[in-house]
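**Student:** Show me the folded form of this:
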Amino acid sequence: MGMVIDGQWVQEDRIYENGGFERRASLFDVPLGKDLARSIREEPGRYHLIASQSCPWSHRTILLRSFKGLEGVLPMQIAHGPRIEGYAVNGGAPWRVPGSDQEIIHMHELYRLADPGYTGRSTVPVLWDSVGQRIVSNESARIMRLLDSVSGEPGGLDFTLLPPGLTPEIDAFNDRLQTEFSNAVYRAGLARRQDHYEAAVEEVFSILAELEQRLAARRYLFGAVLTEADLRLLPALLRFDHVYHSYFRCSRKCLADYSNLWAYTRDLYGWRGVAEMTNFRAIREGYFLNDGDGNPFGVIPVAPEIDWFEPHGRDVQWPAQLTLRNGDLVTVDPVTLQPIGEA
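**Tutor:** I've put the predicted structure just below:
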């Protein structure tokens, strides 16, 4: 894919170590404070989210932006198009950087504007400050937590996906999901040695089996209440049968082979904004045309036949709940996020 070294784009990518895929730490992974959360709501249009519909880490920030009703205060630019020099910002057409008179085509140019001597990969998502002309963060976990801390939209529920008292458990679970699933599918799909591939596949199907059992006794990962962990898991599940099962060779089972996980994924797909903010065509194109070197002729497979709106039945046994900022639980309609009764 290439990367930036000392502010210059080079056709080199330091993602392999001894035949295995290694994800590098972000240089813009810094804590994001409460003042920034207030600023997003109070200074509409100052901050911009730049994300890709194909990237699962981008996708979870896109979903949270929609969940929180931030469309009117946090503009979003979808990075798309051929990755000739990494992500194109606007399909290969010039894009004016918010707050400046600069036009760029590739994400690495934005990184260079923020830091002329930058060395690293030019990944998405990116939270851009148009006033400070800086990258606030390019770490999706930080961006998700920041967006969650933004106050609720006027007239809507002021909810959080981090219920009081559950944050340490959610953090620990998120770490496992990142290592054993979200990153493990990449270590399987991009492996250049058989032993690396087989070890990664074992991790993937081990945690899928564990999740299948966990979801037999609860609607979501931490009970009836939706949490950040569910939104971190969802993008990887949505991609499983489309790309991870085939292109990344995680072929032991399909998602539909796990009755609880499959119903859980369809349940989450029905929440506000998820279907609208999920582009399966972009997902398949993103992987089969740009990730790895296993598709030299650029053939994009047809989509698997999946009915995402097949009734999931999980609402019969459990309600769907959100946690208000004050800690109270409220039962909601997942489609509208409006209360439907007392918790």
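**Student:** Please make it C-alpha for all contacts and neighbour counts, starting now.
**Tutor:** Will do.
**Student:** other SSEs contacting the helix or strand hosting S66?
**Tutor:** Assigning secondary structure by DSSP states H and E places S66 in helix 56-67. Judged by 3 or more Cα pairs under 8 Å, 6 or more residues apart in numbering; DSSP states H and E, the packing partners of helix 56-67 are strand 47-51, helix 140-149, helix 228-239.
**Student:** what's the next secondary structure element after that helix?
**Tutor:** Next along the chain after helix 56-67, taking DSSP H and E as the criterion, comes strand 76-78.
**Student:** quick one: that next one to chain centroid distance?
**Tutor:** Remark: strand 76-78 is offset 14 Å from the chain centroid, using Cα atoms, centre = their mean, to the nearest Å.
**Student:** one more, for comparison:
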Amino acid sequence: MGQLVDGVWYDAWYDTASAGGRFQRSVTAYRNWITPDGSPGPSGEGGFAAESGRYHLYVSYACPWAHRTLIYRALKGLVPHVDISVVHPDMLSDGWTFAADFPGTTGDRLFGLRFLRELYLKVDPSASGRVTVPVLWDTARDTIVSNESAEIIRMFNTAFDGITGNRDDYCPPDLLEQIDAMNERIYDRVNNGVYKAGFATSQAAYDEAVHPLFETLDWLEAHLARNRYLCGDRVTEADWRLFTTMARFDPVYHTHFKCNRAWLREYPNLWGWTRALYQWPGVAATVHFDHIVRHYHYSHATINPSRIIPINPLIDWTEPHGRG
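**Tutor:** Got it, this is the predicted structure:
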């Protein structure tokens, strides 16, 4: 994984020993917002106006956080307006790299850099912290707008509507309170819960993560028996934030992260809901299972030191979902 310390790269895995074997996710550093007119958003500074071709998105097809932004880029008609660079799925001693010898990788389309950390160092030569995706880059100001996926998708939801004409709203004001509550519960116990279980280095840390995970999956199964989507009969941000974790559950998290009390496919409502979102126009093209399976099993030597890539079950994501 590695991290920057005062501009110097160190190949260092997460420090779980100091937290009793618990995985603790680092806080993102760049929290500016693109707005229609460049006015300041809820955090950071202003000056980032929505313009076609101005912004560039750095992503990993393997990463569920980056995947959120790719889904919104597709749903909101932003593909012609926001170009992307795709990192290699192997995240080894140099962290994310722009090697282009794996199908779907692009190299760095803006600067021809070798490593993602070099992009962070362009902004701050003495930067410290984890080097993560997604990264939303501003080519006009030559800086990072944001590396917080939850905020990037909210920008994409509305900021470019005047350019694209796409006014689909996945975070409508009348559902915002419900969406935020759903996101909070799901993030802690599911989105991040699988990582807390998978990266745990003590039995106690694993137990305190994996049981709430499956309690929440059980709750979601019952909830989706009564509701078409997480917040009723409209697909919202809450659905897309959960979807990227569910898409990875059976291929990766069940076995690799020891989240193996049950397969996603054993939850009829949750599995049908996941397939319904996968089959949503434009979404399937954002899902790259080859990157997902390769990244997790090959990159996490502390979990899979032999780096053997499993064959995995054959799953038909296109079978009828039965969700109406």
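**Student:** I'd like the TM-score for the two structures, please.
**Tutor:** Scored against TM-score structural alignment, normalised by the length of the second structure, the superposed chains reach a TM-score of 0.90; 312 aligned residues with a Cα RMSD of 2.3 Å.
**Student:** Switch the helices and strands packed on helix 56-67 of the first structure over to a markdown table; also include mean neighbour count.
**Tutor:** Shown next, in a markdown table, are these (neighbours: other Cα atoms under 10 Å):
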| stretch | mean neighbour count |
| --- | --- |
| strand 47-51 | 24 |
| helix 140-149 | 21 |
| helix 228-239 | 21 |
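**Student:** Let me have these in a markdown table, extended by distance to F28 of the first structure.
**Tutor:** Listed next are these as a markdown table, based on distance: least, Cα to Cα, whole Å:
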| stretch | distance to F28 of the first structure |
| --- | --- |
| strand 47-51 | 14 |
| helix 140-149 | 10 |
| helix 228-239 | 20 |
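**Student:** before we move on, the earlier item: so the helix holding S66 of the first structure aligns onto which residues of the second structure?
**Tutor:** The alignment of helix 56-67 of the first structure onto the second structure (TM-score structural alignment) covers residues 64-75.
**Student:** Which parts of the second structure are strands?
**Tutor:** 3-5, 8-10, 55-59, 83-86, 135-138, 143-146 (DSSP state E).
**Student:** Average separation of the third one from the aligned part of the first structure, please.
**Tutor:** On superposition with the first structure, the average gap between strand 55-59 of the second structure and its aligned counterparts reaches 0.5 Å (mean Cα distance after the TM-score superposition for the first structure).
**Student:** List the contacts of the top helix by length along the first structure.
**Tutor:** Ranked by residue count and defined by DSSP state H, the top helix of the first structure is helix 194-214. Contacting residues not belonging to helix 194-214 of the first structure are listed as 19-20, 180-181, 184-185, 187-189, 191, 221, 250, 252, 258-261 [Cα atoms under 8 Å, 6 or more residues apart in numbering].
**Student:** Mind doing that once more with 10 Å?
**Tutor:** For helix 194-214 of the first structure, contacts defined as Cα atoms under 10 Å, 6 or more residues apart in numbering pick out 18-21, 176-177, 179-191, 220-223, 237, 248-253, 255, 258-262, 264.
**Student:** same question, stretch 303-319 of the second structure
**Tutor:** Outside stretch 303-319 of the second structure, the residues within contact range by Cα under 10 Å, 6+ apart are 198-201, 247, 250-252, 255-258, 265, 271-272, 274-276, 278-279, 284, 293-301.
**Student:** State the span of the first structure onto which it is aligned.
**Tutor:** Under the criterion TM-score structural alignment, stretch 303-319 of the second structure matches residues 294-310.
**Student:** Let's have the strands of the second structure in JSON lines, adding distance to L224 of the second structure.
**Tutor:** Converted to JSON lines, the strands of the second structure look like this (distance: least, Cα to Cα, whole Å):
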{"stretch": "strand 3-5", "distance to L224 of the second structure": "40"}
{"stretch": "strand 8-10", "distance to L224 of the second structure": "44"}
{"stretch": "strand 55-59", "distance to L224 of the second structure": "30"}
{"stretch": "strand 83-86", "distance to L224 of the second structure": "34"}
{"stretch": "strand 135-138", "distance to L224 of the second structure": "33"}
{"stretch": "strand 143-146", "distance to L224 of the second structure": "33"}
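**Student:** which stretch among these comes nearest I163 of the second structure?
**Tutor:** The minimum distance between I163 of the second structure and those falls on strand 55-59, with 13.5 Å, by Cα to Cα.
**Student:** P296 of the first structure: how many residues sit nearby?
**Tutor:** Around P296 of the first structure there are 9 other residues, counting by other Cα atoms under 10 Å.
**Student:** Please apply the same query to T302 of the second structure.
**Tutor:** The local packing of T302 of the second structure (other Cα under 10 Å) involves 11 other residues.
**Student:** Among the contacts of helix 194-214 of the first structure, name the ones in helices.
**Tutor:** If you go by DSSP H, the contacts of helix 194-214 of the first structure have 176-177, 184-189, 237, 259-262, 264 in helices.
**Student:** and of the residues you listed, the nearest to Q321 of the first structure?
**Tutor:** Using Cα to Cα, those come closest to Q321 of the first structure at Y264, 14.5 Å.
**Student:** Would you list the buried entries among the contacts of helix 194-214 of the first structure?
**Tutor:** 20-21, 177, 180-191, 220-223, 237, 248-250, 255, 258, 260-262, 264 (16 or more other Cα atoms under 10 Å).
**Student:** Look up how far E148 of the second structure lies from the alignment partner in the second structure of R252 of the first structure.
**Tutor:** Aligning on TM-score structural alignment places R252 of the first structure opposite R261 in the second structure. Separation of R261 of the second structure from E148 of the second structure (Cα to Cα, to the nearest Å): 31 Å.
**Student:** Kindly report the same for L277 of the second structure.
**Tutor:** For L277 of the second structure, the distance to E148 of the second structure - Cα to Cα - is 23 Å.
**Student:** can you check D207 of the second structure too?
**Tutor:** From D207 of the second structure to E148 of the second structure the distance is 28 Å (Cα to Cα).
**Student:** Once you drop chain neighbours, what's closest to the counterpart of P125 of the second structure in the first structure?
**Tutor:** Aligned by TM-score structural alignment, P125 of the second structure pairs with P116 of the first structure. Leaving out its chain neighbours, the residue that sits closest to P116 of the first structure by Cα to Cα, 6 or more residues apart in numbering is G7, at 5.3 Å.
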